[in-house]
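K.L.:
What would the 3D arrangement of this be:
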Amino acid sequence: MIESSRAQRLAAIASISDPSRRALFEWVVRNPAPVGRDEVAEATGMARTTVAFHLDRLVEAGLLTSRFQRRNGRTGPGAGRPAKLYTPTADEVVVAIPERHYDVVGELLAAAIEESDRSGAPARTTLAAVARETGHRMGAASASLLPALENAGYEPRAAGNGRIVLENCPFHRLAANHTALICHANLCLLQGMLDGTAEGVFEVEFDPGEGHCCVTVTMNG
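P.N.:
The predicted structure follows:
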């Protein structure tokens, strides 16, 4: 569910910090159809080479997509060279500081409601199961627990005596307003993540406190 790293998303946002590049990006976004370099240059008054450079940097950053296509619809010999056309990417680029992942909670809740409707099981029961399954997939996709936690938006910090505190809650606002529901789902998510990594050296436990996530990680022994 978390497809891009924080560094990639920050780089994408940084790519439009340049006023000229941001103006080009906004112009492309406002157009319902794919646009070419010539029409962007004419509309913005920038040199075509400058437009081409900035548009391709926006493609590299993942904010635009590009393809080659003949504008006149003709094909075959004599149809002319295809133009490079640009459109906004369909993917969202969201950066939160501190790191938050409300999209993960939304996916968990939606999947739990659908499963509850299908099976007739209580929604809270299905939420716990869905959270564990999701966490298991996230853990299995990572080499070990700590990288999996970081990829999911947690900030693990050694607190002594084999205890690791998660300083950031990726679901902070929802957890503050719906503490019991979200914190239990969070615990199940992290239990599933640990199971997915198959690391027997850690345990996760519910340990709410001020200034950190409601779940802590401890090393066995």
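
K.L.:
okay, CA-based contacts and neighbour counts for the rest of this
P.N.:
OK.

K.L.:
how far away is the residue of the chain most remote from its centre from Phe68?
P.N.:
Ranked by distance from the centre of the chain (Cα atoms, centre = their mean), the top residue is Gly78, with 44.7 Å. Going from Gly78 to Phe68 by Cα to Cα, to the nearest Å gives 16 Å.

K.L.:
which residues of the chain fall in strands?
P.N.:
Under the criterion DSSP state E, strands of the chain are mapped to 35-36, 64-69, 83-88, 156-158, 163-166, 202-206, 215-219.

K.L.:
Can you spell out which helices and strands pack onto the last one?
P.N.:
Of the remaining helices and strands, those touching strand 215-219 by 3 or more Cα pairs under 8 Å, 6 or more residues apart in numbering; DSSP states H and E are strand 163-166, strand 202-206.

K.L.:
Please apply the same query to the first one.
P.N.:
Strand 35-36 makes packing contacts with strand 83-88 when contacts are defined by 3+ Cα pairs under 8 Å, 6+ apart.

K.L.:
and the strand it packs on, how far from the chain's centre?
P.N.:
24 Å (Cα atoms, centre = their mean, to the nearest Å).

K.L.:
Equivalent analysis for stretch 50-59, please.
P.N.:
24 Å.

K.L.:
buried ones in it?
P.N.:
Within stretch 50-59, the residues that qualify as buried are Val51, Ala52, His54, Leu55, Asp56, Arg57, Leu58, Val59, counting by 16 or more other Cα atoms under 10 Å.

K.L.:
Dump those residues into CSV; add distance to Gly73 as well.
P.N.:
What follows is the buried residues of stretch 50-59, written out as CSV (distance: Cα to Cα, whole Å):
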residue, distance to Gly73
Val51, 24
Ala52, 23
His54, 27
Leu55, 23
Asp56, 24
Arg57, 27
Leu58, 26
Val59, 24
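
K.L.:
Second chain to compare with the first, below:
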Amino acid sequence: MSRMDDSARQDDLAAVASIADPQRRALFEFVARHPEPVGRDEAASALGMARGTAAFHLDRLVEAGLLRTEFQRRNGRTGPGAGRPAKLYRAMPGEISVSVPERHYDLAAELLSRAVEESDRARTPIGPTLERVSARLGRALGGAADSMPAVLERLGYAPVDDGDDGMLLTNCPFDRVARNHTATICAANAALLDGAVRGLGERDVAAVLEPRDGYCCVRLRSTRQGASTSHRTTEA
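P.N.:
A predicted model of the protein is given here:
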């Protein structure tokens, strides 16, 4: 995993951990439900807590990246004598998601959505289209990476050395979907990693569909060892 990806994941973990406190979580949910920014007095009154307590937790939520602040004069006055603007809180846009082990169901949804759109547009079967879409994205990921382990770590595959110059993947980022739709998701998974291998220009590695208990269905096999190179070839 790159330093940037690892840092982002640590930030997400810290943000999720920050709402473990019941009062803090209640404040976050109160602010998030309001389309307009919320003040400390308003939040404290609504939740029946001391203003100082509410202020403390609201500021911790800002530090965690879940809320942002802005300043407004809520009395409508302007100019000298209008008083200090109030500190208000608003939920940050977007979402934070953390899974352990690491999952990327958003990526599975993106691949499936692209495949459906392309299949409808070109009037092609959805299965082969999904594999083409997956291979295309894999090549883009590989082309932007320094190494295959970097791609695998970024996507949460948790690779380990297989003892034969290849890699076993100890985690499946699409686990739940793959359990329910094994043939479809595993084929897309193999195409994605095959595309990444091609995008990196790797000539001594093959992504092969090789299911085994406790591991992802795909294995990265070294072709220098005379291992079988029978794997899905998916062209865009």
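
K.L.:
Onto which residues of the first structure does stretch 163-182 of the second structure map?
P.N.:
Counting by TM-score structural alignment, stretch 163-182 of the second structure lines up with residues 160-179 of the first structure.

K.L.:
List of residues touching that stretch?
P.N.:
98-102, 105, 152-159, 181-183, 211-220 (Cα atoms under 8 Å, 6 or more residues apart in numbering).

K.L.:
same thing but 6 Å
P.N.:
99-102, 153-158, 182, 212-213, 216-219 (Cα atoms under 6 Å, 6 or more residues apart in numbering).

K.L.:
Same check on stretch 134-144 of the first structure?
P.N.:
Stretch 134-144 of the first structure has contacts (Cα under 6 Å, 6+ apart) with Ala148, Leu189, Leu190, Gly192, Met193, Asp195, Gly196, Thr197.

K.L.:
Just flag the most distant two among those residues.
P.N.:
Leu189 and Thr197 (12.6 Å; Cα to Cα).

K.L.:
Those two: which has the busier surroundings?
P.N.:
Using other Cα atoms under 10 Å as the criterion, Leu189 of the first structure and Thr197 rank with Leu189 on top: 26 against 21.

K.L.:
How about the contacts made by that one?
P.N.:
Ala131, Arg132, Gly135.

K.L.:
ok, it to Thr49 of the first structure distance?
P.N.:
On the measure of Cα to Cα, Leu189 of the first structure and Thr49 of the first structure end up 49 Å apart.

K.L.:
Arg37 of the first structure too?
P.N.:
Separation of Arg37 of the first structure from Thr49 of the first structure (Cα to Cα) stands at 9 Å.

K.L.:
Show me which of the two is the more surrounded one.
P.N.:
Taking other Cα under 10 Å, Arg37 of the first structure and Thr49 do not tie; Arg37 has more neighbours (20 against 12).

K.L.:
Just give the nearest non-adjacent residue to the most centrally placed residue in the second structure, would you?
P.N.:
Among the residues of the second structure, His104 comes closest to the average C-alpha position under Cα atoms, centre = their mean, at 5.5 Å. Of all residues not flanking His104 of the second structure in the chain, Pro173 sits nearest, at 5.1 Å (Cα to Cα, 6 or more residues apart in numbering).

K.L.:
Let's have the strands of the first structure in TSV, adding distance to Ser119 of the first structure.
P.N.:
Output for the strands of the first structure, formatted as TSV (distance: least, Cα to Cα, whole Å):
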stretch	distance to Ser119 of the first structure
strand 35-36	48
strand 64-69	41
strand 83-88	40
strand 156-158	36
strand 163-166	34
strand 202-206	28
strand 215-219	29
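
K.L.:
Mean neighbour count and distance to Ser142 of the first structure for these - can I get that in TSV?
P.N.:
Listed next are those as TSV, based on neighbours: other Cα atoms under 10 Å; distance: least, Cα to Cα, whole Å:
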stretch	mean neighbour count	distance to Ser142 of the first structure
strand 35-36	20	39
strand 64-69	16	29
strand 83-88	20	31
strand 156-158	16	15
strand 163-166	20	18
strand 202-206	16	15
strand 215-219	20	17
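
K.L.:
Which of the ones you listed sits closest to Pro19 of the first structure?
P.N.:
Per Cα to Cα, nearest to Pro19 of the first structure of the strands of the first structure: strand 64-69, 16.6 Å.

K.L.:
corresponding residues in the second structure for the closest one?
P.N.:
Counting by TM-score structural alignment, strand 64-69 of the first structure pairs with residues 67-72 of the second structure.

K.L.:
quick one: the helices in the first structure?
P.N.:
Listed in chain order, the helices of the first structure (DSSP state H) span 6-14, 19-30, 37-44, 48-60, 102-119, 123-140, 145-151, 172-177, 179-197.

K.L.:
Report the separation between Asn31 of the first structure and Tyr86 of the first structure.
P.N.:
According to Cα to Cα, Asn31 of the first structure stands 10 Å off from Tyr86 of the first structure.

K.L.:
try Pro208 of the first structure
P.N.:
Taking Cα to Cα as the measure, Pro208 of the first structure and Tyr86 of the first structure are separated by 48 Å.

K.L.:
how far away is Gly45 of the first structure from Arg57 of the first structure?
P.N.:
Relative to Arg57 of the first structure, and taking Cα to Cα, Gly45 of the first structure is found at 19 Å.
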